[in-house]
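Q: coordinates only, sequence not included:
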């Protein structure tokens, strides 16, 4: 039975090694040094809706939520999480993965909330992406407050902070100009005026600041005329690094993590925040996700896995587990990682009941579920379910259920909903990611002899033989065949019997598939039937 953590949670959390607790302690130390005793500690995640939300956005929210829960457990303090959308940013580039490119061309450089929605489902492209972001965050049950840059600028929420930026204009320029090339230095300003004629977010040269009037004067890049505009009321938008700093200052953000590609931006924004009289938030710089080719996942390219992709083949909890692991290490995010991560989730689940309080706080599942989960394990691994679905060519979960019921006893989808969910994922994965690429080969002459020997050994086993007994037979047959490396024996089994280069623990698979069916599988392989079936689709 799992132990109760509530009595001494703060004491244990103060020494926990898991990275969310390390981040929580760093934040607590920051607040102590500031003498900050405000009612709520503010966490923020930022999102640029210039393209469709991608899995990296989810990763930032789930990781921040883990740190937030660790902080609450460590300190007992109240917190808020803001998910901020920079939807007033200029629309600089048309994403590859959206329709109606020609129509969108007319909206280049306008605020994202002024760009027509190419999907036709929302008042603007920015709002379309905001809604998608909120929909998938809501589907995971995150507790957050959504905040729109457009609403903040137009509604006056940022007005006092914008006036403070104007007051410290020279100090901000001194921070930013050394980081820019000569050409950009000539036109750089923290303020991007919104053109009253075209509605575009202008990168214009500012020639005068009037702090008493709260205005700037700039050179219109189209007409060359001088124009004066207020920095408040949504008539200007701040350049990104200054905008980030202003937001930290205006909202009082205490914690925000960001990708490794933004390390320089964090440095400059932190300097600007201090120039405004604020304190930059604590946070971690996490490594980026890579696609199957090792390239950075991009909103505009739409490469890599989407949240929807993962949830077709694996559970939400497994996706959260993938996000938990080693945030400072770059990881390839492709379809092959899903089965492995699903199995890892249940391995961690199986350990919880025997772990003490200290060990439970180091278990990823405590951070994924914001506490100890109330879930049952699986009688078989997800990898075994995948291989079973592949061998029996499962077009329907009931086909897999028939085998699992024979193996595990009196169970069905109603009594084992978690297993039913995993079988559904396994069938989806087989149909989409395995079946199109399955390649059986004929056994070579020597391999055929070894397979016949394995079949004879399986036939000779006692009726009550389990997975370990069968595995011993598989292993012994390979040893008797005098393979220099037993991996070659198992590779033979995978390629000839399963039509793939890698596979499960064969003893466990044969036990799940059934001994009679497994013997028939060997016969079919030796007769060339598996190759013929694959050739005919």
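A: In hand now; what should we look at? Source: prediction; values computed, not measured.
Q: rest of the way, CA atoms for contacts and neighbours
A: Noted.
Q: and the end-to-end length of stretch 232-242?
A: 15 Å (C-alpha to C-alpha, to the nearest Å).
Q: quick one: the helices in the stretch 101-250 of the chain?
A: Applying DSSP state H, counting those that start in this stretch to the stretch 101-250 of the chain gives helices spanning 101-105, 125-139, 149-154, 159-167, 169-176, 182-187, 240-251.
Q: Next up, a structure to set beside the first:
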């Protein structure tokens, strides 16, 4: 997306002057990106902003807030730079994640329990509107982003992995496997260390997203070897072409490096995750994005709102009580 493709901004001399003097947080964040491109050996072709979204449940006000905040920083950057540098905002859906639990706020919950650990894009839509539960939630996300006129580019993890757009970075992850494990293992509980791998293979027998130990790496073949829990047989599986997805923090780093992300915000509960993902991103030859940690939306009991728990206020619900503004 070029500046002309995004919503035009009329940058008057007064606005440009005000932006240069502003201490508002979006402008302070935008200055970090200006400094970042100033350190680059050559002017960038574009600046990439990203937000990540887990469609394990219905989108809520926190999901909307992440896109809104990032858009504020993107707009501030465009004003500070006179809109001279093309920008993109990628809204990335982790719809290849396995369904860990059935949300409380969906119909046909009993049907969905038969699809635990399946990728969200392989779980039937309990509402009966789309090809999968992941597709249903992606559509909801896009509908309310479109309703508010956001400029963004939607990307699906399922499509991105299967189309091979992460393949080059997945092979780098395979080469750096031992270094990635050295970063991750100290952060895990002892029982989790026994099965941890940055790669989560998709079972060739059930299609489930597996959390299994990797027994062997075959760099020449670009493959991993593990024992299938259903058949107890050894399986050699390529890490490319959608045969695997990456575990959470490794996946975040993979995405930053593969998509060239320059800026991504996250909640304060992910501060440690950002540090680990930054280190893995550097291993893959990428430069970790600039970012900011924000406070969380909480429910009436003081707990973090969660799509998988279904305890979050949706944008549709919010708009019954307040105006879009």
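A: Yep, that arrived. Everything numeric in this text was worked out from a predicted model, so none of it was measured.
Q: Make JSON lines out of the helices of the stretch 101-250 of structure 1 and add distance to residue 451 of structure 1.
A: Shown next, in JSON lines, are the helices of the stretch 101-250 of structure 1 (distance: least, C-alpha to C-alpha, whole Å):
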{"stretch": "helix 101-105", "distance to residue 451 of structure 1": "57"}
{"stretch": "helix 125-139", "distance to residue 451 of structure 1": "48"}
{"stretch": "helix 149-154", "distance to residue 451 of structure 1": "66"}
{"stretch": "helix 159-167", "distance to residue 451 of structure 1": "75"}
{"stretch": "helix 169-176", "distance to residue 451 of structure 1": "70"}
{"stretch": "helix 182-187", "distance to residue 451 of structure 1": "70"}
{"stretch": "helix 240-251", "distance to residue 451 of structure 1": "64"}
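Q: Out of those, which gets nearest to residue 529 of structure 1?
A: helix 125-139 (44.8 Å; C-alpha to C-alpha).
Q: Report the buried residues of that closest one.
A: For helix 125-139 of structure 1, a neighbour-count test (16 or more other C-alpha atoms under 10 Å) marks 125, 126, 127, 128, 129, 130, 133, 134, 137 as buried.
Q: any idea how far the aligned residue in structure 2 for residue 237 of structure 1 lies from residue 318 of structure 2?
A: Aligned counterpart of residue 237 of structure 1 in structure 2: residue 245 (TM-score structural alignment). Separation of residue 245 of structure 2 from residue 318 of structure 2 (C-alpha to C-alpha): 34 Å.
Q: Neighbour count: these two, which is higher?
A: residue 245 (28 against 13; other C-alpha atoms under 10 Å).
Q: ok, for that one, nearest residue in space, not its chain neighbours?
A: Closest residue to residue 245 of structure 2 apart from its sequence neighbours, by C-alpha to C-alpha, 6 or more residues apart in numbering: residue 200 at 5.3 Å.
Q: Show the contacting residues for that neighbour.
A: 209, 210, 211, 212, 244, 245, 246, 247 (C-alpha atoms under 8 Å, 6 or more residues apart in numbering).
Q: now the fifth one, nearest residue through space, not along the chain?
A: It stands for residue 244 of structure 2. Closest residue to residue 244 of structure 2 apart from its sequence neighbours, by C-alpha to C-alpha, 6+ apart: residue 201 at 4.1 Å.
Q: Residue in structure 1 paired with the one you found?
A: Per TM-score structural alignment, the equivalent position to residue 201 of structure 2 in structure 1 is residue 193.
Q: returning to what we had before: now the buried residues of helix 125-139 of structure 1 in JSON lines, with distance to residue 51 of structure 1?
A: Output for the buried residues of helix 125-139 of structure 1, formatted as JSON lines (distance: C-alpha to C-alpha, whole Å):
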{"residue": "125", "distance to residue 51 of structure 1": "9"}
{"residue": "126", "distance to residue 51 of structure 1": "9"}
{"residue": "127", "distance to residue 51 of structure 1": "11"}
{"residue": "128", "distance to residue 51 of structure 1": "10"}
{"residue": "129", "distance to residue 51 of structure 1": "7"}
{"residue": "130", "distance to residue 51 of structure 1": "10"}
{"residue": "133", "distance to residue 51 of structure 1": "11"}
{"residue": "134", "distance to residue 51 of structure 1": "14"}
{"residue": "137", "distance to residue 51 of structure 1": "16"}
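Q: Just flag the most distant two among the residues you listed.
A: 125 and 137 (18.5 Å).
Q: ok so, going back, and of the helices of the stretch 101-250 of structure 1, who's closest to residue 62 of structure 1?
A: Among these, helix 125-139 sits nearest to residue 62 of structure 1 (C-alpha to C-alpha), with 9.0 Å.
Q: wouldn't the match of residue 201 of structure 2 be in contact with residue 233 here?
A: No - using C-alpha atoms under 8 Å, residue 193 of structure 1 is not in contact with residue 233; the gap is 11.5 Å.
Q: who's more crowded, these two?
A: residue 193 (30 against 16).
Q: what's near enough to touch residue 14 of structure 1?
A: Contacts of residue 14 of structure 1 (C-alpha under 8 Å, 6+ apart): 21, 25, 74.
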